[in-house]
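Enquirer: From the sequence below, what's the structure:
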Amino acid sequence: MTTTPTAPEIEIVEVAPRDGLQNEKALLPTATKVELVRRSVAAGIRRIEVTAFARPDRVPQMADAAEVLAELRGTEGLTSIGLVLNRKGLERAVAAGCDEITSVVVASDGLAVKNQGVDTAAQIAAWHEIADDARAAGLKASVIIAAAFGCPFDGEVPTARVLDVARGVLDGGPDELAIADTIGVGVPAQVTEIVAGLRELDDTVALRAHFHNTRNTGYANAIAAIAAGVTVLDASTGGIGGCPFAPGATGNIATEDLLYLLERSGQPVRSDRREGIDADAVAATGIWIAEQLGLPQAPALLGRAGRFGGGRR
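Expert: Coordinates of the predicted model:
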């Protein structure tokens, strides 16, 4: 293995407590969600998408958002991220004490209307309001362009469409701009093309990527994103989650598997601990959360196969 000292560090955003649990059928108690976050912090992960402030009748898995944040208040090392879809959600996130918020704009009208009841243009307008109010409240505000690689209703999503959406999103001044392969159809060539286009639009905004592994391309896409200049990657402990609109969805890319891939590739991962993020601890948590969800096993593989070679652990 050859380490590249000048390679930029990659930051991992843990999304299992939100995107992972939100898309699993089981409804877990608040205490289990809090334990999941605390285990992630103990393993060395700092930015964690803790919950979503959505309508409880539509997303019952996130109905206890405020309670989860209340239990986690004061957790040393944790930067809590809340997903919000509108100004009401933002108000709830601010009241609950979130450190950051992430909003969503869907690149395709088909999924935008199906998922949130309004088209893409309306979501861009809502994001602008959310961004302004979040800044006024002193919160970092990021935005994810969902379905950037394909839509379950509209089919192919051209890169030109993604970039048009990005122009509208960037006008809102996001602290971080993310692209999401919501249904797991993307391939590395798309990643390279989209990221290059985003860099032409704005060469300063921090770029983040969110990949699902429905067709086993998520990890290849993650490597392509890093090569293209993305410095923040979402991942879900255990690989839990997925998308309810993606038939046969197998989940998000797994945090532990991604950590193994990056470590063996000599890619630095951001950490405030000398020993870095503990991939073995994350893998153990992946096995544990799968048990809590009643899954036969976690989609992640590191917890099953174990580490190899002369790595740190």
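
Enquirer: hey, let's count contacts and neighbours off CA atoms from now on
Expert: OK.

Enquirer: So residue 141: helix, strand or coil?
Expert: The three-state label given to residue 141 by DSSP: H, G, I helix; E, B strand; the rest coil is strand.

Enquirer: Not counting sequence-adjacent ones, nearest residue to it?
Expert: residue 101 (5.2 Å; Cα to Cα, 6 or more residues apart in numbering).

Enquirer: what distance separates whatever helix or strand that neighbour lives in from the centre of its chain?
Expert: Assessed by DSSP states H and E, residue 101 sits inside strand 100-106. Counting by Cα atoms, centre = their mean, to the nearest Å, strand 100-106 is centred 10 Å from the centre of its parent chain.

Enquirer: How many residues are close by the residue nearest to residue 141?
Expert: Neighbour count of residue 101, defined by other Cα atoms under 10 Å: 26.

Enquirer: how far away is it from residue 224?
Expert: Noted for residue 101: a distance of 26 Å to residue 224, by Cα to Cα, to the nearest Å.

Enquirer: Equivalent analysis for residue 149, please.
Expert: 14 Å.

Enquirer: neighbour-wise, which of the two wins?
Expert: Taking neighbours as other Cα under 10 Å, residue 149 and residue 224 compare with residue 149 leading, 27 against 19.

Enquirer: Now do the contacts for the more buried one.
Expert: 156-158, 180-182, 184-186, 190 (Cα atoms under 8 Å, 6 or more residues apart in numbering).

Enquirer: Next, the second sequence, to be compared with the first:
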Amino acid sequence: MSTAGLPMTVPAEGLPSRVRIHEVGPRDGLQNEKSVVPVEVKAEFIHRLVEAGLDTVEATSFVHPKWVPQLADAEELYGGLADLPASAGVRLPVLVPNERGLERALALGAREIAVFGSATESFARANLNRTVDEALEMFAPVVARASESGARVRGYLSMCFGDPWEGPVPAGQVVDVCRRLLDLGCDELSLGDTIGVATAGQVEELLTALNAAGVPDEVLAVHFHDTYGQALANTLTALRHGVTTVDASAGGLGGCPYARSATGNLATEDLVWMLRGLGVETGVDLDRLVATSTWMADRLGRPSPSRTVRALSPTKEQ
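Expert: Predicted coordinates for the structure are as follows:
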């Protein structure tokens, strides 16, 4: 990549020196595809992402194939990644919906798992067919057993800022569910703006409320969708507040199969471009990452929605 394709670096005060990117493209991105991506393509995608410097790549979900047929190949895919954990620092978390999913994941040697909850009743029923309380009850033995086995547990919390049925979500409501997830034993919480309606002020308000309730920034991650073009602004607000883990999806893949208004995740390339310009380290080779997302876009038969991929891709229109 030429210097013309790199942002000018102007460090800003009040930002972390390094950000850990939690790459969700292979799971959160590909589960939203209408067609099933071949398992060998998924495996190569993950290997390419690791080679680009992403050390945390969420590989798949051990959910029943009836609900997410795009991830029905979880066992085959995860088994084909056995060479990656041997590489220094590579983390391959997986999503599990229940105890059966956990059993499948642990049997393959998974050391990081995630559960997926909701801050609102409407989305809990649409996504899990349970109330918020019932979902937490279902997660309790999953988190306990995972922790007992030595696995690290992440708790995803969707609809933290707005819900398509309920509208704006009060910060106190989110704080309550976050506290309960931590009390179950989750090591990390990912705050999801599932339909992409959050603004910077909301982000600051929620993070401040969480801190006041005893939830430190060190256990938090942010997960923004870019429906209204606010994902980078919201991320920057979270970083200034003290959060150092950001979820992103290579090429901007993804959405949410249970929330029709949700568009793609924050593109990893767009995030890396911004952070590089601010002098924040990520360990990611942007050139390789753009090449990876361009490769995947070719496999999916459509251009990447990432503005950075489009700007830096050698095949971009002139």
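
Enquirer: Got a TM-score for the two of them?
Expert: Here the TM-score for the pair of chains, by TM-score structural alignment, normalised by the length of structure 1, is 0.91; 300 aligned residues with a Cα RMSD of 1.7 Å.

Enquirer: and the contacts of residue 149 of structure 1, which are buried?
Expert: Neighbour-count burial (16 or more other Cα atoms under 10 Å) is assigned, among the contacts of residue 149 of structure 1, to 180-182, 184-186, 190.

Enquirer: Out of those, which two sit at the greatest distance?
Expert: Maximum pairwise distance in these, criterion Cα to Cα, is 13.8 Å, between 182 and 190.

Enquirer: starting at the chain centroid, how far to stretch 3-21 of structure 1?
Expert: Centroid separation for stretch 3-21 of structure 1 versus its chain: 9 Å, with Cα atoms, centre = their mean.

Enquirer: Endpoints of that stretch, how far apart?
Expert: End-to-end distance (Cα to Cα), stretch 3-21 of structure 1: 35 Å.

Enquirer: Could you do stretch 214-221 of structure 2 as well?
Expert: 16 Å.

Enquirer: Ok, stretch 82-91 of structure 2 next?
Expert: The first-to-last residue distance of stretch 82-91 of structure 2 comes to 11 Å (Cα to Cα).

Enquirer: how about residue 200 of structure 1, what's its match in structure 2?
Expert: Aligning on TM-score structural alignment places residue 200 of structure 1 opposite residue 212 in structure 2.

Enquirer: Same check on residue 163 of structure 1?
Expert: So residue 163 of structure 1 corresponds to residue 175, using TM-score structural alignment.

Enquirer: residue contacts, that match?
Expert: 206, 209-210, 213.

Enquirer: mind running it again at 6 Å?
Expert: Contact partners of residue 175 of structure 2, counting by Cα atoms under 6 Å, 6 or more residues apart in numbering, are residue 210.

Enquirer: average offset between the helix of greatest length in structure 2 and structure 1?
Expert: Ranked by number of residues, the top helix in structure 2 under DSSP state H is helix 132-148. Overlaying structure 1 shows helix 132-148 of structure 2 at a mean distance of 1.3 Å from the equivalent residues (mean Cα distance after the TM-score superposition for structure 1).

Enquirer: Pull up the aligned stretch in structure 1 for that helix.
Expert: Helix 132-148 of structure 2 lines up with residues 120-136 of structure 1 when matched by TM-score structural alignment.

Enquirer: Pull out the buried positions in that stretch.
Expert: Within stretch 120-136 of structure 1, the residues scored as buried using 16+ other Cα under 10 Å are 120-121, 123-124, 126-128, 130-131, 133-134.

Enquirer: burial count for the corresponding residue of structure 1 for residue 121 of structure 2?
Expert: Residue correspondence to structure 1 (TM-score structural alignment): residue 121 of structure 2 is matched to residue 109. Neighbours of residue 109 of structure 1 under the rule other Cα under 10 Å: 21.

Enquirer: got the contact list for residue 109 of structure 1?
Expert: Each residue near residue 109 of structure 1 by Cα under 6 Å, 6+ apart is listed here: 119-120.

Enquirer: again, but for residue 44 of structure 1
Expert: residue 277.

Enquirer: and it, helix, strand or coil?
Expert: Per three-state DSSP, residue 44 of structure 1 ends up coil.

Enquirer: Aligned counterpart of it in structure 2, please.
Expert: Using TM-score structural alignment, the equivalent of residue 44 of structure 1 in structure 2 is residue 53.

Enquirer: Now name the helix or strand holding the closest residue to its match other than its chain neighbours.
Expert: Of all residues beyond its chain neighbours, the one nearest residue 53 of structure 2 is residue 284 (4.4 Å), with distances taken as Cα to Cα, 6+ apart. Residue 284 of structure 2 belongs to no helix or strand when assigned by DSSP H and E.
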